[in-house]
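S.K.: have a look at this fold, sequence not included:
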């Protein structure tokens, strides 16, 4: 088969199957513009593999597989996870902590036992999960929870103004 014959066969296939494949792409992603992008990606990949795919006679299956994989890949892209919204959440900017307060916090942290200090810092300063903190410290998750709870209680007692004054 000559190159011109292969290209003619490809164009005939795409012309005949494009509406159906576009609907399949839409069913996968739910957006016509994105479906067009997925179909374009699939047709480019089909063109590259056309001689091999044509010989096997599995053109539709090949294109469907590309559409599914391209849809999954596209959904993993960070900008696809973003959602537009009419109203932004109204959160006040965090006020910077004063030097004295930070110094007090660091002093109070230093008064905690080493494991409690590590658990509090990893969980609440660095924002690690209980499981991540447990792995980091080489202890089980229940121990992380108890160290964190005790450490926070000790910090509250140290940092909160006394009500007996």
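M.R.: Everything's here; your move. This is a predicted model, so every value here is computed, not measured.
S.K.: use CA for all of it now, contacts and neighbours both
M.R.: OK.
S.K.: OK, contacts around residue 68?
M.R.: Residue 68 makes contacts with 25, 28, as judged by Cα atoms under 8 Å, 6 or more residues apart in numbering.
S.K.: buried sites along the strand or helix carrying it?
M.R.: Taking DSSP states H and E as the criterion, the element that holds residue 68 is helix 59-75. Across helix 59-75, burial judged by 16 or more other Cα atoms under 10 Å covers 59, 62, 63, 64, 66, 67, 68, 70, 71, 74.
S.K.: give me the nearest residue to the fifth one, chain neighbours excluded.
M.R.: Taking Cα to Cα, 6 or more residues apart in numbering, and ignoring the residues beside it in sequence, residue 66 has residue 42 as its nearest neighbour in space, at 5.5 Å.
S.K.: now do the lengthiest helix in the chain against helix 59-75, angle only.
M.R.: If you go by DSSP state H, the chain has its longest helix at helix 3-29. Relative orientation of helix 3-29 and helix 59-75, computed by axes from the mean of the first three to the mean of the last three Cα atoms, to 10 degrees: 50 degrees.
S.K.: please compare the first structure with the one that follows:
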């Protein structure tokens, strides 16, 4: 399957530090089979999809090429996040605890609350060799003030 990794920072990212197909560990013993660069048109489409379809509705808006504004709404998101984890934990029983789906869905509720195959690369310098699931991005969002601008650097395709 294919999806995308988005490089996101609270500071502008210089083009030389954009995430690219060689940044992340891939291949044997890595989560990514391989990574590939995408063209500028695909990048724009993917960013629009991220903002309009993946991130919580109304929390962000696209304000320029690779620039998004945080509009607020994180308090409601936090409530929903905790409620979802509690629901998944309540669904876990002694009888089903060894079934893959029981623990998997609880783990996913914690680590990937946006329920997406998108990964987030939160290093504006380009030194980090891994990307993270959506909880890491939402941790960043929880520290933002409404009106904060986020910059999207590299966007790459990955296969898993």
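M.R.: Arrived safely, thanks for sending. Nothing here was measured: the structure is a model prediction, and the numbers come from that model.
S.K.: quick check: TM-score for this pair?
M.R.: For this chain pair, the superposition-based TM-score is 0.21 by TM-score structural alignment, normalised by the length of the second structure; 48 aligned residues with a Cα RMSD of 3.9 Å.
S.K.: one step back: what's the offset of the longest helix of the first structure from the middle of its chain?
M.R.: 32 Å (Cα atoms, centre = their mean, to the nearest Å).
S.K.: which elements pack onto that helix?
M.R.: When contacts are defined as 3 or more Cα pairs under 8 Å, 6 or more residues apart in numbering; DSSP states H and E, helix 3-29 of the first structure packs onto helix 32-56, helix 59-75.
S.K.: just to revisit the earlier point, C-terminal to the helix holding residue 68 of the first structure, what's the next element?
M.R.: Next element after helix 59-75 of the first structure (DSSP H and E): helix 78-81.
S.K.: and for that following helix, what are the contacting residues?
M.R.: Residues contacting helix 78-81 of the first structure (Cα under 8 Å, 6+ apart): 74, 75.
S.K.: how far is it from where the chain is centred?
M.R.: Going by Cα atoms, centre = their mean, where helix 78-81 of the first structure is centred and where its chain is centred differ by 8 Å.
S.K.: in that helix, what's buried?
M.R.: Within helix 78-81 of the first structure, judged by 16+ other Cα under 10 Å, no residue is buried.
S.K.: okay, buried residues for the longest strand anywhere in the second structure please.
M.R.: Counting by DSSP state E, the longest strand found in the second structure is strand 149-159. Of the residues in strand 149-159 of the second structure, 149, 150, 151, 152, 153, 154, 155, 156, 157, 158 count as buried by neighbour count, 16+ other Cα under 10 Å.
S.K.: please dump the helices and strands packed on helix 3-29 of the first structure into CSV; it should also carry distance to residue 117 of the first structure for every row.
M.R.: Formatted as CSV, those follow (distance: least, Cα to Cα, whole Å):
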stretch, distance to residue 117 of the first structure
helix 32-56, 49
helix 59-75, 40
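S.K.: which one of the ones you listed lies nearest to residue 111 of the first structure?
M.R.: Evaluated over those, closeness to residue 111 of the first structure peaks at helix 59-75, with 47.7 Å, by Cα to Cα.
S.K.: distance of residue 42 of the second structure from residue 141 of the second structure?
M.R.: Plainly put, residue 42 of the second structure is 25 Å away from residue 141 of the second structure if you go by Cα to Cα, to the nearest Å.
S.K.: looking at the buried residues of strand 149-159 of the second structure, spot the one nearest residue 89 of the second structure.
M.R.: Distances from residue 89 of the second structure to those, taken by Cα to Cα, are shortest for residue 158, at 31.0 Å.
S.K.: was I right about the closest one contacting residue 119?
M.R.: No - look at residue 158 of the second structure against residue 119 with Cα atoms under 8 Å: they stay out of range, at 9.4 Å.
S.K.: mutual contacts of the two, please.
M.R.: By Cα under 8 Å, 6+ apart, the residues touching both residue 158 of the second structure and residue 119 are 4, 5.
S.K.: so between residue 42 and residue 141 of the second structure, which is more surrounded?
M.R.: residue 141 (19 against 14; other Cα atoms under 10 Å).
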